[in-house]
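1. Sequence and predicted structure, then a few things I'm wondering about:
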Amino acid sequence: MPEDGGAADPALLQDALRGFVRAFGLHQPESTPCGQAIPVSEAHALGELAQEGELRQVELARRLRLQKSTVSRLVGQLTVRGWVERAPAPDDGRGVTLRLTPSGQTAAYHLADARREKFARLLDAIPPDERAGVLHALGVLTEALDE
């Protein structure tokens, strides 16, 4: 057995991530892990727009790590819901600027509130002396995915 007790086994990482994805509800793309009946991608887009106030569509694609065509469809869905409005970018006629409508701001607020409650419960379920390690491990995993 390896010195790390088998922890370097890719199958162990795969199993651990699979379990996390399922437990957190990420395999259910039509609702958020917080239990809101909105696709996860739409929730992330609303969150980014609520945080920034206004974003170019290409910047939203970069932040969400999605293809431009995927974000274009996503923005179309949010526009149909009445949550996002598009406008030509002031400095580039080909660019598109996005901002939340008042109903989009309300939806984003409710999502953020549900997310805060979910993460507060989740954090409470992690033993206090393990919280820093969990946060560190998530950061390391994110960095590894970025490489």
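-> Perfect, thanks for sending it. No experiment lies behind these values; they were computed from the predicted model shown.
2. C-alpha only now, for contacts and for neighbours.
-> Fine.
3. Identify each buried residue in the longest strand along the chain, please.
-> Ranked by residue count and defined by DSSP state E, the top strand of the chain is strand 92-100. Going by neighbour count (16 or more other CA atoms under 10 Å), the buried part of strand 92-100 is 96-100.
4. Please enumerate the helices of this structure.
-> 10-24, 40-52, 57-64, 68-80, 102-125, 131-146 (DSSP state H).
5. quick one on the thing from earlier: from the middle of its chain, how far away would the longest strand of the chain be?
-> The chain centroid and the centroid of strand 92-100 are separated by 22 Å, computed with CA atoms, centre = their mean, to the nearest Å.
6. From the rest of the structure, what touches that strand?
-> 46, 49-50, 53-58, 83-89 (CA atoms under 8 Å, 6 or more residues apart in numbering).
7. quick one: contacts of stretch 16-32?
-> Taking CA under 8 Å, 6+ apart as the rule, stretch 16-32 contacts 33, 37-41, 43.
8. re earlier: I'd like the helices of the chain as TSV, with mean neighbour count and distance to E3 appended.
-> Below are those laid out as TSV (neighbours: other CA atoms under 10 Å; distance: least, CA to CA, whole Å):
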stretch	mean neighbour count	distance to E3
helix 10-24	12	15
helix 40-52	19	39
helix 57-64	17	38
helix 68-80	15	44
helix 102-125	15	31
helix 131-146	11	20
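9. Below is an additional structure, to be compared with the one above:
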Amino acid sequence: MAEQAQYEELARQLSAIGAVKRGLGRILPPECPAGSAAVLTLLGRYGEMRMSRLAELLSVDMSVTSRHVAHVADRGWIERCPDPADKRSRILRLTETGHAQLDELSLRTSRLLSDRLGHWSDDEVGLLIELMGRLRESFGDCRSPQRAPAHPPPYATDVSEPTTRTPA
């Protein structure tokens, strides 16, 4: 198991991921903000799906998912078709225009990563991919109830211990 100092450094490094995400966000076309790009990416990766499944994959509330879906649908990048199994639900799928937009996003992202990580070896990039996947998997679904930590944080107090008060 890693030492406390390693976890502290990991926390510092993870906080710096925001800079990476902002850099990736700056290359997105103005008409395709990050939430829209995420919708297109997930539909491209997993294929057509219901809005509820998309919300799970995005790890956001249905209201947030609905706004993202409305944005991409308004641009003609996805279509919302009735679900044959449940006419109240809609199946989301990429359109031809949506596939083209996703291809453009992928090209922009690949170019940026190639530019920034071009001096890394293939093995280093592969290791980063593997470790980031494991990290994400360790956190599971961000919307599900958090499980109790194996070890309480150092600032936690045990309320079962008696306390003594000094008279005032």
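-> Cool, the structure landed. Because the structure is a prediction, the values reported are computed rather than measured.
10. How alike are these chains, TM-score-wise?
-> The TM-score (TM-score structural alignment, normalised by the length of structure 1) is 0.77; 138 aligned residues with a CA RMSD of 2.6 Å.
11. List the residues that contact the counterpart of L131 of structure 2 in structure 1.
-> With TM-score structural alignment defining the correspondence, L131 of structure 2 maps onto A137 in structure 1. Not one residue lies near A137 of structure 1 by CA under 8 Å, 6+ apart.
12. After superposing, tell me the mean distance of the longest strand of structure 1 to structure 2.
-> Here the mean offset of strand 92-100 of structure 1 against structure 2 after fitting is 1.1 Å, by mean CA distance after the TM-score superposition for structure 1.
13. What is the corresponding segment of structure 2 for stretch 89-109 of structure 1?
-> Counting by TM-score structural alignment, stretch 89-109 of structure 1 sits on residues 83-103 of structure 2.
14. how far does the matching stretch stretch from start to finish?
-> 27 Å (CA to CA, to the nearest Å).
15. for stretch 48-64 of structure 1, same thing?
-> 9 Å.
16. Now tell me what touches it from outside.
-> Under the criterion CA under 8 Å, 6+ apart, residues 44-45, 67-68, 71-72, 89, 95-100, 105, 108 lie in contact with stretch 48-64 of structure 1.
17. Pull the distance from it to the chain's centre.
-> For stretch 48-64 of structure 1, the distance to the chain centre is 12 Å (CA atoms, centre = their mean).
18. what do you get for stretch 55-74 of structure 1?
-> Distance, centroid of stretch 55-74 of structure 1 to centroid of chain: 13 Å (CA atoms, centre = their mean).
19. quick one: it aligns where in structure 2?
-> Residue span in structure 2 matched to stretch 55-74 of structure 1, by TM-score structural alignment: 49-68.
20. who's in contact with the most centrally placed residue in structure 1?
-> The residue lying closest to the centre of structure 1 (CA atoms, centre = their mean) is H44, at 4.3 Å. Residues near H44 of structure 1 by CA under 8 Å, 6+ apart: L64.
21. And it, how close does it get to T97 of structure 1?
-> Distance, H44 of structure 1 to T97 of structure 1, using CA to CA: 17 Å.
22. what do you get for V134 of structure 1?
-> Between V134 of structure 1 and T97 of structure 1 the computed distance is 37 Å (CA to CA).
23. same deal with F24 of structure 1?
-> Taking CA to CA, one finds F24 of structure 1 at 32 Å from T97 of structure 1.
24. Equivalent analysis for D91 of structure 1, please.
-> Distance from D91 of structure 1 to T97 of structure 1, by CA to CA: 10 Å.
25. Could you do A61 of structure 1 as well?
-> Distance, A61 of structure 1 to T97 of structure 1, using CA to CA: 12 Å.
26. returning to what we had before: just name the closest of the contacts of strand 92-100 of structure 1 to K118 of structure 1, please.
-> L46 (17.4 Å; CA to CA).
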